[in-house]
Each structure stands twice: as C-alpha cells, then as structure tokens.
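J.: I'd like to go over a predicted model; first the sequence, then the structure.
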Amino acid sequence: MDTTQFNEIMPETDERVICIRVDKPISGEGYKTQFLPLVQKMAADHGEIRMVLLFEKFLGWEEEAAMADLASTLFLARHLKKLAIVNLPEKMVQYVGMRQAALKTDLRIFNTDQFQDALAWARI
C-alpha cells in the first residue's frame, strides 16, 4: 500500500495523543486503513482518544472518507476526550461546529504557529 497518498500520522503521535497533518485530500482508504485502526486501538488501550489535527492544506474529502467519518460519529462520541485543531480552514468551520455538537468533546482551535501549544493542551 502506498501511504504517500494519505495524510501523515505525525511523529509526535504517542500512546496518549494522535497527531495528523492534513495536506492531501482525505481519502476513504486512508481513513479506514490508518485513522480508524489507530483511534480504535487508542480507545481500547486507554478508554479515550486525544487528537491534534494540523491543517497545512485542506483539499477536501473523498465521498468514502466522509461517509466513514459520519459512520464513526457514535464511536468517537464515546471516546474522543480532546480535539485540538491547528489552522482550521474557513470552509471547515461549519462542519467542525456540527461535529463538535454531535461529539460533545473538549475542542480548541489554535493558530498556525501554535502546534506545540495544541499538543501540550491535548496531553493535559
């Protein structure tokens, strides 16, 4: 599998926080083969998920990824404790607001230069 087509699971990811760099379209295959297994393992191991999303470039979602994200709402609602978003794209603001209402998670938005702050907050 060529993972260069997927968004990066960043090296800052550890057993407590998942860090993802978004600079490619969000693909269905990447969502199902990389993202979901990672969050499922974190939830099983720790009972919660903490995540930092760093948007460098937002190029949209493949339909399959959007459907997988929607299907995972109940799972994430039970386990997502903290979500830090760095450099939230304007076209994602409304989507994030709707997801946050459904997930009822602790959400915080950070500016482009605040990745380290976002990571520190997610780890608390």
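T.: Structure received. Numbers count the residues shown, from 1 in each chain.
J.: Only C-alpha atoms from now on, for both contacts and neighbour counts.
T.: Fine.
J.: can you map out the strands along the protein?
T.: Using DSSP state E, the strands of the chain run over residues 8-9, 18-22, 49-55, 80-86, 106-110.
J.: adding another structure so you can compare the two:
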Amino acid sequence: MIDILPESQGNIIGIRASEQLTDEDYQTILIPRLKAIIHEFAKARVLFLMDQDFQGWELDAMWDDAKFGATHRHDFEKFAVVGGPLWVEWGAKLGALFMKTQLRTFSNDQLQEAWAWIKS
C-alpha cells in the first residue's frame, strides 16, 4: 500500500510504503502524482519511507516502477530511501546508476534528516 505523506509539497513527494506495493498503487496513486509533479516542476524530489511491515512489490508493481523510472530517468532531482531491508537499499543504488538523480539512504531513525536533505 502507498500513502502520500502530509509533508509533501511543491516538487517534493513523500511516500510511505507498507505491506506489499501493487500495480493499483502505482496506476492510481503514485504514477499520476509523479507525472503531475514532473509536468509542473520538471524535476521531482522523492522520499520513500518503508514501514516495518513493508514486504516488497508485486511483480506488476515492480514492472511499473522500472518502466516509469526508465522513462523518466532525467526527471528526478533527489531520491531518499528511508528504512527497509538491505536488498531495497542495494536495488535503489543500482537503479540510481541509470538515472540522473542524487540518491541517499537513511535508517528509520534518520527520517527527519532525510526530510531535511530532500528539502535542501
């Protein structure tokens, strides 16, 4: 499940991921919101927070993520990954190699630091 965090404003979007992310999460929540930000501001800044119960992505959601990231690889200014298992951190770092973005990873107890970085 994806929730948009209330701190989101302007070209900054905070996303809370819990349980398992689905194709519906991407198609109805995340992709439309990111497209609107990119259309209005040209570049998006994303804070991706994984709850303790985060279980990863369904296969279709993984495909949505990869396809959108590849299509918009120049449209992300900063990307903060907060919490989650180590494999997600490594996956994000690998994905960032193909995108024109600054990427930083933070532990769950560094959430405020992540917000400060994404806003700077």
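T.: Looks like it came in fine. As the structure is a prediction and not an experimental result, all values here were calculated from the model.
J.: Would you mind reporting the TM-score between them?
T.: Once superposed, the chains reach a TM-score of 0.91 (TM-score structural alignment, normalised by the length of structure 2), with 119 aligned residues with a Cα RMSD of 1.3 Å.
J.: that older thread, a markdown table please, covering the strands of structure 1 and showing distance to K41 of structure 1.
T.: Shown next, in a markdown table, are the strands of structure 1 (distance: least, Cα to Cα, whole Å):
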| stretch | distance to K41 of structure 1 |
| --- | --- |
| strand 8-9 | 14 |
| strand 18-22 | 11 |
| strand 49-55 | 9 |
| strand 80-86 | 13 |
| strand 106-110 | 20 |
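J.: Out of the ones you listed, which is the most enclosed?
T.: With neighbours defined as mean count of other Cα atoms under 10 Å, the strands of structure 1 peak in mean count at strand 49-55, which reaches a mean of 24.
J.: Where does it end up in structure 2?
T.: Mapped onto structure 2 using TM-score structural alignment, strand 49-55 of structure 1 spans residues 44-50.
J.: once aligned to structure 1, how far is the matching stretch on average?
T.: On superposition with structure 1, the mean distance recorded for stretch 44-50 of structure 2 (mean Cα distance after the TM-score superposition for structure 1) is 0.6 Å.
J.: if we can go back for a sec, nearest to E62 of structure 1, out of the strands of structure 1?
T.: E62 of structure 1 lies closest, by Cα to Cα, to one member of the strands of structure 1: strand 18-22, at 13.5 Å.
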